[in-house]
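**Q** The sequence isn't on hand, but the structure is:
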């Protein structure tokens, strides 16, 4: 008799694999968002995906995941462009632009969703999974989307590793070396959007930002090297995905998306309590900024 029947359950394997891949992708991209102090960008983009989802449903009447995600991607990119444009062409600060972008796009999404709900004979039930997440209904096609997105983002990260590293720690120095910092900023923002959109069906627009930030924050507590931090963040993200799926499967009334986020938050608390890199035990000298020595040595 199998002592761990849950591990051999097909549904659990599919959901756990999708959650693990999402965690790895989120940890990879979230590391740069955390280091660049743009963690709230993920929150804005995830909320800004809602009007794109509702608009696609209104225009096509379909609840096909691919089309809805395309709508979410377009809306997320529009929100990112809106924020970048506001910061570049006005005196509004970045944090204010983030708050403005989230309120505008999320408010528009709620208006469109309310309108959809009032349309006679409109079956909008499938749209709810993008708000709160519904990892339990992940299919192989959904996992393929997450896997392809993660592979593309990993390839771009490796290809532009040196540029992203300099941009994260010393953008002025990168600009002095002739790097196209504006283009790199846009590329990193677009990669953040892609990572968020890939995970909407799993944890939803409300919790996706936590999935992007938590593994990176936990990893930052254990190392001062960027390469190690990114690898640890991907590992912590995968562990959170599997642990949350396991808890949700063991407790039938526990939703998988929130359970995954809670697992990631537990890793953050443990890392804050015992991580050596951000404590006096793990630092040599206190003059340099966080991670800057490792940037030059790694």
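**A** Nice, thanks for sending it over. Not measured: the values here are computed from a predicted model.
**Q** From now on I want contacts and neighbour counts done on CA atoms only, so please keep to that.
**A** Fine.
**Q** ranges for the helices of the stretch 51-200 of the chain?
**A** 65-89, 94-118, 129-132, 140-159, 161-169, 171-176, 181-198, 200-220 (DSSP state H, counting those that start in this stretch).
**Q** For residue 42, which of those is the nearest?
**A** Of all the helices of the stretch 51-200 of the chain, helix 200-220 sits nearest to residue 42, with 5.0 Å by C-alpha to C-alpha.
**Q** how much does that closest one deviate in direction from helix 94-118?
**A** Helix 200-220 and helix 94-118 are oriented at 160 degrees to each other (axes from the mean of the first three to the mean of the last three C-alpha atoms, to 10 degrees).
**Q** Give the other helices and strands that the following helix or strand past helix 200-220 contacts.
**A** Per DSSP states H and E, helix 200-220 leads on to helix 226-250 as the next helix or strand towards the C-terminus. Under the contact definition 3 or more C-alpha pairs under 8 Å, 6 or more residues apart in numbering; DSSP states H and E, helix 226-250 sits against helix 10-35, helix 200-220, helix 256-274.
**Q** Out of those helices, which one sits most buried?
**A** helix 200-220 (a mean of 28; mean count of other C-alpha atoms under 10 Å).
**Q** Could you name the helices and strands sitting against that helix?
**A** For helix 200-220, where contacts count as 3+ C-alpha pairs under 8 Å, 6+ apart, the packed elements are helix 10-35, helix 39-60, helix 129-132, helix 181-198, helix 226-250, helix 256-274.
**Q** Contacts only, for the spatially most central residue of the chain.
**A** The residue lying closest to the centre of the chain (C-alpha atoms, centre = their mean) is residue 212, at 3.3 Å. Contact analysis of residue 212 by C-alpha atoms under 8 Å, 6 or more residues apart in numbering lists 23, 26, 27, 29, 30, 42, 196.
**Q** go with 6 Å
**A** Contacts for residue 212 (C-alpha atoms under 6 Å, 6 or more residues apart in numbering) come out as 26, 30.
**Q** next up, a second structure to put side by side with the first:
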């Protein structure tokens, strides 16, 4: 069953929902990258919670007009209007009052969500309210989704992804250097509004799949995960789209295979799985990589200090240093240096003397910046420069191990 879901063999509706969720995850990952870069992740939380009153009011209006209130288009339209109102209020509070943006977000988030809960309670007392199914907008649910609803979500997600890709360059420039963007003629305010519009679109489209409570995770987890793997913005965007798409694909497929489970939490858990793997094993910023770098650095320091101690005839008491020197074949078990160890120790001491000359000679000011006690001086200076230093030290030629 699960394999059939992952291979898109559970039927047309399930396949369409999974494809739509994948496109939504990609759009959310790319759009959330700009929120992450601008350090405005909480804005997405305010937008998502502000959709609840719109969903409830749209249902009540459609019922009042004689419908059953279940039209996905109408519910999403109400959510979009409500979220836009919440976003405008946050913007007004943060720019026209003394409230900081995080305080404005917290106020709007709590008030709108509380108002939405009150409206849902009222809807439950209505004759058609008990079968409204609006609770699926809280955590997301794809089981029983109509073909027309799945088609709307897939098309909307695809259009949102295209919009993100079209606006990628101005959004990137405004995220890193808004002053320069303004100097080049770009309207940063409009760019910010476009970014908020993308977040709003992802939020509204994702209500039925992920739910308003967890949609923020689809916007934030993918770029945070991607950041572990690269330093370049374009690569972060691509990896965010990849992680967001895979998380949404896996979550939607598993939810289709296990219809009793809500879709949103599964998508978030799959995305969190990618985050944990990246946190641990990413080559640049992962925990394991950091531990390996620390061990390698620790080993270099102990070997360097051990060689300098051997060269100066000082005893070595640190057991780790002795073990490392023995492993390299530079000292015997009794702590006496081998012939190779003597040569390496002499080379280490000569390099240290060379570095001391470099650090105190203004002519080598640029080279002196590379000194950290571990960097090989041969990687910084040329052979002629090393010969000149050796001549000043009273040696003929460079010392080699």
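**A** Looks like it arrived, so ask away. Note that this is a predicted model, so its numbers are computed, not measured.
**Q** Quantify their similarity with the TM-score.
**A** Here the TM-score for the pair of chains, by TM-score structural alignment, normalised by the length of structure 1, is 0.86; 282 aligned residues with a C-alpha RMSD of 2.4 Å.
**Q** could you redo the helices of the stretch 51-200 of structure 1 as JSON lines and give each row distance to residue 268 of structure 1?
**A** Output for the helices of the stretch 51-200 of structure 1, formatted as JSON lines (distance: least, C-alpha to C-alpha, whole Å):
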{"stretch": "helix 65-89", "distance to residue 268 of structure 1": "27"}
{"stretch": "helix 94-118", "distance to residue 268 of structure 1": "24"}
{"stretch": "helix 129-132", "distance to residue 268 of structure 1": "22"}
{"stretch": "helix 140-159", "distance to residue 268 of structure 1": "22"}
{"stretch": "helix 161-169", "distance to residue 268 of structure 1": "21"}
{"stretch": "helix 171-176", "distance to residue 268 of structure 1": "28"}
{"stretch": "helix 181-198", "distance to residue 268 of structure 1": "20"}
{"stretch": "helix 200-220", "distance to residue 268 of structure 1": "4"}
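**Q** Packed most tightly, which of those helices would that be?
**A** helix 200-220 (a mean of 28).
**Q** What range does that helix cover in structure 2?
**A** Aligned by TM-score structural alignment, helix 200-220 of structure 1 corresponds to residues 207-227 of structure 2.
**Q** thinking again about what came up before, would you turn the helices and strands packed on helix 200-220 of structure 1 into CSV with distance to residue 163 of structure 1?
**A** Below are those laid out as CSV (distance: least, C-alpha to C-alpha, whole Å):
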stretch, distance to residue 163 of structure 1
helix 10-35, 12
helix 39-60, 19
helix 129-132, 33
helix 181-198, 8
helix 226-250, 13
helix 256-274, 28
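**Q** Tell me which of these lies nearest to residue 140 of structure 1.
**A** helix 10-35 (7.1 Å).
**Q** Hey, what's the angle from the closest one to helix 140-159? Just curious.
**A** 30 degrees.
**Q** Residue 240 of structure 1 versus the nearest residue to residue 217 of structure 1 once chain neighbours are set aside, what's the distance?
**A** Nearest residue to residue 217 of structure 1 in three dimensions, chain neighbours excluded: residue 268, at 6.5 Å (C-alpha to C-alpha, 6 or more residues apart in numbering). Separation of residue 268 of structure 1 from residue 240 of structure 1 (C-alpha to C-alpha, to the nearest Å): 11 Å.
**Q** sorry, back to before: with distance to residue 92 of structure 1 added, can I get the helices and strands packed on helix 226-250 of structure 1 in TSV?
**A** Output for those, formatted as TSV (distance: least, C-alpha to C-alpha, whole Å):
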stretch	distance to residue 92 of structure 1
helix 10-35	20
helix 200-220	23
helix 256-274	32
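**Q** Can you tell me which of those is nearest to residue 103 of structure 1?
**A** Between these, helix 200-220 lies closest to residue 103 of structure 1; by C-alpha to C-alpha that is 13.2 Å.
**Q** Against structure 2, what's the mean shift for that closest one, could you check?
**A** With mean C-alpha distance after the TM-score superposition for structure 1, helix 200-220 of structure 1 departs from structure 2 by a mean of 1.0 Å once superposed.
**Q** Go ahead and measure how far that helix is from the middle of the chain.
**A** 5 Å (C-alpha atoms, centre = their mean, to the nearest Å).
**Q** got the angle between it and helix 65-89?
**A** Using the same axes, to 10 degrees, helix 200-220 of structure 1 lies at 50 degrees relative to helix 65-89.
**Q** before we move on, back to that, if I line the two up, what does the residue nearest to residue 217 of structure 1 land on in structure 2?
**A** By TM-score structural alignment, residue 268 of structure 1 lines up with residue 275.
**Q** Confirm for me that that match is in contact with residue 225.
**A** Yes: using C-alpha atoms under 6 Å, residue 275 of structure 2 makes contact with residue 225 at a distance of 4.9 Å.
**Q** follow-up on the earlier one: show me the one of the helices and strands packed on helix 200-220 of structure 1 that comes nearest residue 113 of structure 1.
**A** Using C-alpha to C-alpha, these put helix 39-60 closest to residue 113 of structure 1, at 5.8 Å.
**Q** how far does the closest one sit from the chain's center?
**A** 14 Å.
**Q** before we move on, what about stretch 196-211 of structure 2?
**A** 19 Å.
**Q** Likewise for stretch 162-178 of structure 2?
**A** Using C-alpha atoms, centre = their mean, the offset of stretch 162-178 of structure 2 from its chain centre is 17 Å.
**Q** And the residue nearest to residue 181 of structure 1 when sequence neighbours are not counted, how close does it get to residue 166 of structure 1?
**A** Closest residue in space to residue 181 of structure 1, ignoring its immediate chain neighbours: residue 175 at 6.1 Å, by C-alpha to C-alpha, 6+ apart. In this view, residue 175 of structure 1 and residue 166 of structure 1 are 9 Å apart by C-alpha to C-alpha.
**Q** What is the burial count for residue 92 of structure 1?
**A** 14 (other C-alpha atoms under 10 Å).
**Q** quick one: what's aligned to it in structure 2?
**A** In structure 2, residue 92 of structure 1 lands on residue 99 (TM-score structural alignment).
**Q** cool, and residue 14 of structure 1?
**A** So residue 14 of structure 1 corresponds to residue 16, using TM-score structural alignment.
**Q** Nice, that's everything, thank you.
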